[in-house]
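*Asks:* Can you look at this prediction? I've put the sequence above it.
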Amino acid sequence: MANHLFALPLLFFHLLLLLLFTYSSALSQAKTLSNLTSPYLFPSTFLPNYHHMLQNFKIFVYDPSPKPTFSNPVETLFHSSLLKSPLLTSDPDLAHLFYLSLPSDLSSRSTARSIRELRLKFPFWNRTLGADHFYVSCTGMGIESDRNLVELKKNSIQISCFPTIEGRFIPHKDVTLPPLSRNVEESKNAERFLGFYYGKEGGGISTVLDGLRRDPEFLIESQPLDDGDVAEKISRSRFCLFFYGFGREMKVGEALRGGCVPVVISDRPILDLPFGDVLRWPEIAVFVGMGGGGEDVKHVLRRTCGERYDRMRELGKKASVHFEWDWDGSMKKRYGYGYDAFHTVLYQLWIRRHTIRYSRREEWVSSAHVRV
């Protein structure tokens, strides 16, 4: 009898372990399934956090006088979209971040003078030495010795154009703008090419392209094409080839939207991918080194097939909405408010607000009166 009584608690203990194991396995499978069907780094938290950002993010814009001029259309589009955004606030005390309007043609000396005047006129820069400020610069900030420029480069969030100039991007602080894309729709016709490249040739990429050009499964176009031809060839190809840092004729976003898996070929680590804090890039794009030439590219692409390719293609199409710029408000009708490129860039700014460390009030109040 005593042995039976002793066995009951042991039985319950084993049942409890079994339940815990079953729950853990189900949770793990749910997470795995979520990862397989979502292009996001954190599928369960991205959308709630994104909507929270849309409802709560506040940005203060210093009066842009004179009106800034930018060298790249995507810089202008971001700036104009921000000035029309309902996320702006006229009360700096409510702001999470502060926007600096710095024209593309502004010299280093003039930029330093602008920061110097800003820190003397307002207290906000000195609170964090610019860490809660952001600015747009397609070319990025180079190495400077002036204190104001050093703080701007080291502390402030820089929004650059992808791909950035080497040495002018600080990972985990800076972000990149996705380029403007053509309107590419997925083709209903059968795929015709394994790989498609459209862009200039030269330098080290010619060796890779020469190894692909002789293969009928690859289409290499270096002469100008109209947008319709480019869109048609993208949608008829399984993979679209990009050489990192070289040529901008074809855009990653339009490849994703057209169902063409991007292949990024590079001779160095890539640290500035658009929406690197949001998307699981290894699940929507293929990355290949330059060293193996065209044969290595072919080997990698032919190995990426079956279910893996189909999954990458579908996840890429889901992610493509974040690369579209809402020129006319039509995206809001198709996807709902806020899933365009502009708001996804803002989301990256939003999550960076947690890295800002404010000085004690008495420190930054007194520093506001220090001569700089």
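*Replies:* Nice, thanks for sending it over.
*Asks:* Every contact and neighbour count from this point should use C-alpha atoms.
*Replies:* Fine.
*Asks:* Tell me which helix or strand comes right after the biggest helix by length in the chain.
*Replies:* The longest helix of the chain (DSSP state H) is helix 2-37. Note on helix 2-37: by DSSP states H and E, the next helix or strand toward the C-terminus is helix 43-56.
*Asks:* for that next one, packing partners?
*Replies:* helix 2-37, helix 341-352 (3 or more CA pairs under 8 Å, 6 or more residues apart in numbering; DSSP states H and E).
*Asks:* Just the buried residues of it, please?
*Replies:* For helix 43-56, the neighbour count (16 or more other CA atoms under 10 Å) marks Pro43, Tyr50, Met53, Leu54 as buried.
*Asks:* mind putting the residues you listed in JSON lines, distance to Gly258 included?
*Replies:* As requested, those are exported to JSON lines (distance: CA to CA, whole Å):
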{"residue": "Pro43", "distance to Gly258": "23"}
{"residue": "Tyr50", "distance to Gly258": "25"}
{"residue": "Met53", "distance to Gly258": "29"}
{"residue": "Leu54", "distance to Gly258": "28"}
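*Asks:* between those, which is closest to Lys154?
*Replies:* Distance to Lys154 across these (CA to CA) is lowest for Met53, with 25.1 Å.
*Asks:* now the angle from the longest helix of the chain to helix 43-56?
*Replies:* Here helix 2-37 points in a direction 60 degrees away from that of helix 43-56 (axes from the mean of the first three to the mean of the last three CA atoms, to 10 degrees).
*Asks:* tell me how far helix 2-37 is from the chain's mean position?
*Replies:* Counting by CA atoms, centre = their mean, to the nearest Å, helix 2-37 is centred 40 Å from the centre of its parent chain.
*Asks:* Pull out the buried positions in that helix.
*Replies:* By neighbour count with 16+ other CA under 10 Å, helix 2-37 contains the buried residues Asn35, Leu36.
*Asks:* Alongside the first one, take a look at this:
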Amino acid sequence: MESPTFFFSALFSFLLLSFILFIFHPTPLSEFITLATSNNADYSVHLHPIRTKFSTHNPQLLAVNEDSTAIHRNKSRNRIPMREVGKVEEELAGARASIRSNRSLGTTAHGGGDEGYVPAGAVYRNPRLFYRSYLEMEKILKVYVYPDGDHPIVHDGPCKDIYSIEGRFLHEIEHGHGRFRTNDPNLAHVFFLPLSVAWMVKYLYTPLSYDHSPLRQFVSDYVRVISTKYPFWNRTHGADHFMLACHDWGPSTSKGNPFLYNTSIRVLCNANTSEGFKPEKDVSLPEIHLLGGEVSPKLLSPQKDNNTPRRHLAFFAGGPHGPIRPKLFQYWKNRDDDDNDNDNDIRVYEYLPKDLDYYSFMLNSKFCLCPSGYEVASPRIVESIYAECVPVILSNNYVLPFSDVLQWEAFSLKVDVSDIPRLREILSAIPEDEYLRLKEGVKIVRRHFTLNQPVKRFDVFHMILHSIWLRRLNIPVR
């Protein structure tokens, strides 16, 4: 029979071990998310366990199809070699030091056209820092694309019409030349969630229901899969992950996971600061309308002679969407009939008559009006740049694309919505030399908004990546 001393010693050891396990046992991410969202009305989606059947009506849309056996089988992968983490962070630290230094830029081996282009001029906030940062991105940036999920909602997206940039970026990052993509997630600087919000709306949304919860649930389930199967999301709560969406509902859909909404890099056309867009971590995505999947041939070779006058002062045609356009129509719709001076006319149409050509008007106008519709972004901004027609931004709370490095005041005008009644006065008062300076700026930045296939250096694909790169570096280049 053991002595009382032995008994109490064993009991004390057991209680001490239990206390240590209780203190140091990590809280599951799902419990952390539940705690984080329990008092926040913005996140009404219940984060329940992974569902193996997303829709009984559309079983082919299943993106979250991992069973518990597969997850347990992959738990051994949820360990990050510390040497790999250290290497990635050392690369980023080296890039920051290089950007801040005054060392010679030297030369970098790269492909994709525009080999000799060096940013310069007033259209850039700080062309030297931008160029340094861009070269560092070309040298080291690696993106890991999660392979999980099936078509059509994951790894696919629209490549024509108004949300074309969503599909074009997805296809390029997954099927392009592959310069920035890595198949080893331990070497990645950023991680891409290859979801298409436009296709979520097409396949999961019930028309006229105004219910976004199926979209949010899909996002919630997808993040749950990758955070269970891989260690990378949990390491930073998604801070080095990004999603990309051009659909108006991109911000709302990202609320499917609170860390995706609050912490991750969200690349959004709907870059509205009044709706939660945070310029310090999110990226404004240019909206590019490709009617048949390509840029109109009329915009490929715009007017080359600056001495040829443009007939109209300003132009807009479109529907009465949102709060700004009705005011534009109130003051300027069909007002061209009242003014016989073609050098001073403002052509505004609520949809263009079929006998008139939209792009011809842009090519023959000095200024192109770009009012917000239902949401802040407008494809007319990029169309104006293609047509070398100075964009006139009529919007509230809109963060313009690539404004980390581009100085929009050098190639566009921002007019307060309250000044819409004074549009002719404001635009007519701009001296000719100032207009030509703005137009020249538009010609310079055109390369940064151009969709190329194959991609070229400094084009829109690379500018999107560079915006993501800056947020991963967490360094200003102004």
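*Replies:* Cool, got the structure. All values reported here derive from a predicted model rather than from experimental measurement.
*Asks:* on that earlier part again, out of the helices and strands packed on helix 43-56 of structure 1, nearest to Leu94 of structure 1?
*Replies:* Among the helices and strands packed on helix 43-56 of structure 1, the nearest to Leu94 of structure 1 by CA to CA is helix 341-352 (13.9 Å).
*Asks:* mean shift between that closest one and structure 2?
*Replies:* Overlaying structure 2 shows helix 341-352 of structure 1 at a mean distance of 0.6 Å from the equivalent residues (mean CA distance after the TM-score superposition for structure 1).
*Asks:* Mind giving me the packing neighbours of that helix?
*Replies:* Against helix 341-352 of structure 1 (3+ CA pairs under 8 Å, 6+ apart) you get helix 43-56, strand 175-177.
*Asks:* Swap in 7 Å and give it another go.
*Replies:* For helix 341-352 of structure 1, the packing partners by 3 or more CA pairs under 7 Å, 6 or more residues apart in numbering; DSSP states H and E come out as helix 43-56.
*Asks:* quick check: whichever helix or strand comes after the helix it packs on aligns to which part of structure 2?
*Replies:* Downstream of helix 43-56 of structure 1, the next assigned helix or strand under DSSP H and E is strand 59-61. Aligned by TM-score structural alignment, strand 59-61 of structure 1 falls on residues 143-145 of structure 2.
*Asks:* Contacts for the matching stretch next, please.
*Replies:* Here stretch 143-145 of structure 2 makes contact (CA atoms under 7 Å, 6 or more residues apart in numbering) with Phe180, Arg181, Thr182, Asn183, Pro185, Ala188, His189, Val190, Phe191, Phe192, Leu193, Pro194.
*Asks:* superposed on structure 1, where does it end up, distance-wise?
*Replies:* For stretch 143-145 of structure 2, the mean distance to aligned residues of structure 1 following superposition is 0.8 Å (mean CA distance after the TM-score superposition for structure 1).
*Asks:* give me the number of residues near Gly258 of structure 1?
*Replies:* Neighbourhood size, Gly258 of structure 1 [other CA atoms under 10 Å]: 26.
*Asks:* Which parts of structure 1 are helices?
*Replies:* Using DSSP H, helices in structure 1 cover 2-37, 43-56, 73-83, 108-121, 124-128, 147-155, 205-213, 227-235, 252-257, 293-303, 306-319, 330-335, 341-352, 361-367.
*Asks:* corresponding residue for Ile346 of structure 2 in structure 1?
*Replies:* Checking TM-score structural alignment: Ile346 of structure 2 goes with Phe218.
*Asks:* Now that match: closest residue in space that isn't a chain neighbour?
*Replies:* Of all residues not flanking Phe218 of structure 1 in the chain, Gly195 sits nearest, at 4.7 Å (CA to CA, 6 or more residues apart in numbering).
*Asks:* and the one you found, how many neighbours does it have?
*Replies:* 27.
*Asks:* can you check the one 5 residues further on too?
*Replies:* Neighbour count of Lys200 of structure 1, defined by other CA under 10 Å: 16.
*Asks:* likewise the one 3 residues further on?
*Replies:* Gly203 of structure 1 sits with 7 neighbouring residues when counted by other CA under 10 Å.
*Asks:* again, but for Cys269 of structure 2
*Replies:* Using other CA under 10 Å, the number of residues around Cys269 of structure 2 comes to 32.
*Asks:* re earlier: among the contacts of stretch 143-145 of structure 2, which one sits closest to Tyr230 of structure 2?
*Replies:* For those, the residue nearest Tyr230 of structure 2 by CA to CA is Pro185; the value is 9.3 Å.
*Asks:* Tell me the spatial nearest neighbour of the closest one, not counting adjacent residues.
*Replies:* Pro185 of structure 2's closest residue in space is Tyr144 (CA to CA, 6+ apart), at 5.5 Å.
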